[in-house]
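Novice: Provide a 3D model corresponding to the input given below.
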Amino acid sequence: RVHDAAQPTPILGDAAAAATALQIRQHFGEPPVSVMTRVGCCLRNLAVDQWLGQLVDQQRVETAVVIGVGLDTRRQRLVDLDIALVEIDSPAVIDLRDRWIPADGAVRVTGDGLHIDAWRHAIDASGTGKVAIILEGVLAYQQPENVTRFFSDLARFLPGAYLLFDSPSPIAARSANRPQPGRSERPAYTWAPWSTRRLGGPAGRLTILDEKGFMDFPSALTACFRRRDRVLHSLPPLRRSYRMTLAQVPGGIRA
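Specialist: Below is the predicted model of the structure:
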């Protein structure tokens, strides 16, 4: 987002992210990041921004829970979005957020966001059952059984909630997990479903409301990808090998 904000025609134009650039460089350095990863993260942010805005405009969501919030600046980026926000991450990350990023009314919770008991109290305090759960760059690093348990818990405690998340297919995970020179180290993808259509738990499957791959965005936003990547990700088997998904948890009033 910092790099994107400095471009003549940015995807997000996230001035709040750019404002934290110095602290981030001093704390983390500047590990090498591929164009595909850098632009892909901004496209993922954009998809979630758009879906969340639509849900709020349609009065279907009043509270958003961001699990694994990291250094996200959505509250500052979408200043006109009228929504209660709950931000969840490890104590170390929440400490950095408290130092670098204004809360602007967001409730910040430390703990494992995949355990609903860690943050249910914040939802109860908001007084609304219209909830969206956002997980960007989170589920792919979890063990499959933990993701299944999480979906089951959502169906029990927040039926009808909206779920905004990203996931790689096994093909994309295999490629991403392969060691490559110059690629910054990161944990391996461990959760990589072939399809999102069968996700869920004992209470039923998630209802998929919308889904996007990188090549589903306007070509102007993906022009900086290498031609090879654009061609590969346009092929039917690979078009959504990495996808962003808007879904609804079983139960409650359907969208």
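
Novice: C-alpha only now, for contacts and for neighbours.
Specialist: Noted.

Novice: ok, and for stretch 67-77, which residues are buried?
Specialist: 67-77 (16 or more other C-alpha atoms under 10 Å).

Novice: tell me the gap between that stretch and the middle of its chain.
Specialist: With C-alpha atoms, centre = their mean, to the nearest Å as the basis, stretch 67-77 stands 10 Å off its chain's centre.

Novice: quote the end-to-end distance of it.
Specialist: 18 Å (C-alpha to C-alpha, to the nearest Å).

Novice: so for stretch 78-90, what gets flagged as buried?
Specialist: Buried, per 16+ other C-alpha under 10 Å, within stretch 78-90: 81, 83-90.

Novice: typo on my end, it should be stretch 195-207
Specialist: Result for stretch 195-207 [16+ other C-alpha under 10 Å]: buried residues 196, 199-201, 203, 205-207.

Novice: which residues touch that stretch?
Specialist: 148-149, 151-152, 155-156, 169, 208, 247-251 (C-alpha atoms under 8 Å, 6 or more residues apart in numbering).

Novice: could you redo the last one with a cut-off of 7 Å?
Specialist: The set of residues external to stretch 195-207 that reach it, using C-alpha atoms under 7 Å, 6 or more residues apart in numbering, is 148, 151-152, 155, 208, 247-250.

Novice: from those residues, list the buried ones, please.
Specialist: With neighbours counted by 16+ other C-alpha under 10 Å, the contacts of stretch 195-207 contain buried members at 151-152, 155, 208, 247-250.

Novice: ranges for the strands of the stretch 1-150 of the chain?
Specialist: With DSSP state E, counting those that start in this stretch as the criterion, the stretch 1-150 of the chain has strands at 63-67, 84-89, 107-110, 131-135.

Novice: sequence B follows; please return its structure for comparison with A:
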Amino acid sequence: MHGPFLGAVQETLLIPLYGRAVEHRKRDAALRDGRAAEIVAGLSYDFGRFDGLPSLVGTVLRTVLFDSWVRDFLATHPSCTIVEIGTGLNTRYERVDNGRARWFELDLPDVIEVRRSFFSDTPRRTMIAASVTDSAWAEAVAAGSDGPYFFSAEAVLPFLDETDVRAVVGMIAARFPGSRLALDTAGPAFISGQNGYDALSKVAARMRWSCAGPDDLTRWRSGIELVASHTLSALPSHVYGPLPAPYQEMLAALAEQRPPQVEEYRLNLFQLP
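Specialist: A predicted model of the protein is given here:
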């Protein structure tokens, strides 16, 4: 058993990991992730604090959408480079890799130390221990790969201050022009109410970047385009359609209720200039 000695923000990576592990064991699942189940079994952590929380399903649905965006990019650019920002213990490579793409998995040193207990670098897959705000990781990616590039920042940037988020987006746009960037945003009512949200209330970390809407980012730098933006209650048809019927019913109910923790939390895909 491995005890994950993680910082406060880093601990949040265990929520989506557990969500995928729980989902994997369901008879009718939105995704399968046997590797996540193995990792949960190998960690000494009280995952039971997250049992039965709706946010677990939310993390799975978010991952399904991000997976679909990466798959689409791989289909169009088979020899591209995928960069997982704040990779945590994600297993996207296991789920969607096409056998040709170059992958980089970036996270803070304590996370990468835990990650190396379960994953190894390969000629096409490299872990980088660094903060997303440190430009050195971008140089390592540029030196070790060719484009086009897809950057996936799932459940990472809202935990930074807006100043840092702006710097990260600007750095990616400047160093990797023409790349795609997937990220989530949380609105002001979400940020102010997060102490009462189920999974976040179980950990110490809190989101800091309040984003009124993803269009804000298009004004940060000339040429940034918003390609897609969805709430969990309004997923695109190609993601919603294959979901198990109970999930479709749950999402339909959420669309009627419009709680801020759903309506103000958006999953976004950008084209960088």
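
Novice: re earlier: ok, so of the buried residues of stretch 78-90 of the first structure, who is nearest Arg60 of the first structure?
Specialist: Ile83 (11.0 Å; C-alpha to C-alpha).

Novice: quick check: closest non-adjacent residue to the equivalent of Phe270 of the second structure over in the first structure.
Specialist: Residue pairing (TM-score structural alignment): Phe270 of the second structure is matched to Ala247 of the first structure. Spatially, and ignoring its direct neighbours in sequence, Ala247 of the first structure is nearest to Ile208 (4.3 Å; C-alpha to C-alpha, 6 or more residues apart in numbering).

Novice: ok, Phe165 of the first structure next?
Specialist: Leu135 is the one closest to Phe165 of the first structure (C-alpha to C-alpha, 6+ apart), at 4.8 Å.

Novice: stretch 144-164 of the second structure spans what distance, first to last residue?
Specialist: Using C-alpha to C-alpha, one end of stretch 144-164 of the second structure lies 25 Å from the other.

Novice: now swap in stretch 125-132 of the first structure and tell me
Specialist: Start-to-end span of stretch 125-132 of the first structure (C-alpha to C-alpha) is 15 Å.

Novice: can you list contacts of it?
Specialist: Residues from elsewhere that reach stretch 125-132 of the first structure, judged by C-alpha under 7 Å, 6+ apart: 60-65, 161-163.

Novice: the second structure: helices as residue ranges?
Specialist: All helices of the second structure, identified by DSSP state H, fall at 8-11, 14-24, 34-41, 54-76, 92-96, 109-115, 136-143, 162-175, 188-193, 215-218, 237-240, 245-257, 260-263.

Novice: dump the ones you listed to JSON lines, plus distance to Asp121 of the second structure.
Specialist: What follows is those, written out as JSON lines (distance: least, C-alpha to C-alpha, whole Å):
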{"stretch": "helix 8-11", "distance to Asp121 of the second structure": "21"}
{"stretch": "helix 14-24", "distance to Asp121 of the second structure": "20"}
{"stretch": "helix 34-41", "distance to Asp121 of the second structure": "16"}
{"stretch": "helix 54-76", "distance to Asp121 of the second structure": "20"}
{"stretch": "helix 92-96", "distance to Asp121 of the second structure": "12"}
{"stretch": "helix 109-115", "distance to Asp121 of the second structure": "11"}
{"stretch": "helix 136-143", "distance to Asp121 of the second structure": "14"}
{"stretch": "helix 162-175", "distance to Asp121 of the second structure": "23"}
{"stretch": "helix 188-193", "distance to Asp121 of the second structure": "36"}
{"stretch": "helix 215-218", "distance to Asp121 of the second structure": "33"}
{"stretch": "helix 237-240", "distance to Asp121 of the second structure": "31"}
{"stretch": "helix 245-257", "distance to Asp121 of the second structure": "36"}
{"stretch": "helix 260-263", "distance to Asp121 of the second structure": "36"}
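
Novice: among those helices, which is nearest Val203 of the second structure?
Specialist: Val203 of the second structure lies closest, by C-alpha to C-alpha, to one member of the helices of the second structure: helix 8-11, at 7.4 Å.

Novice: what is the neighbour count of Gly137 of the first structure?
Specialist: As a burial measure, Gly137 of the first structure scores 17 neighbours (other C-alpha atoms under 10 Å).

Novice: and the gap between whatever residue of the first structure lines up with Val60 of the second structure and Gly182 of the first structure?
Specialist: In the first structure, the residue matched to Val60 of the second structure (TM-score structural alignment) is Cys42. Computed as C-alpha to C-alpha, the Cys42 of the first structure to Gly182 of the first structure distance reads 21 Å.
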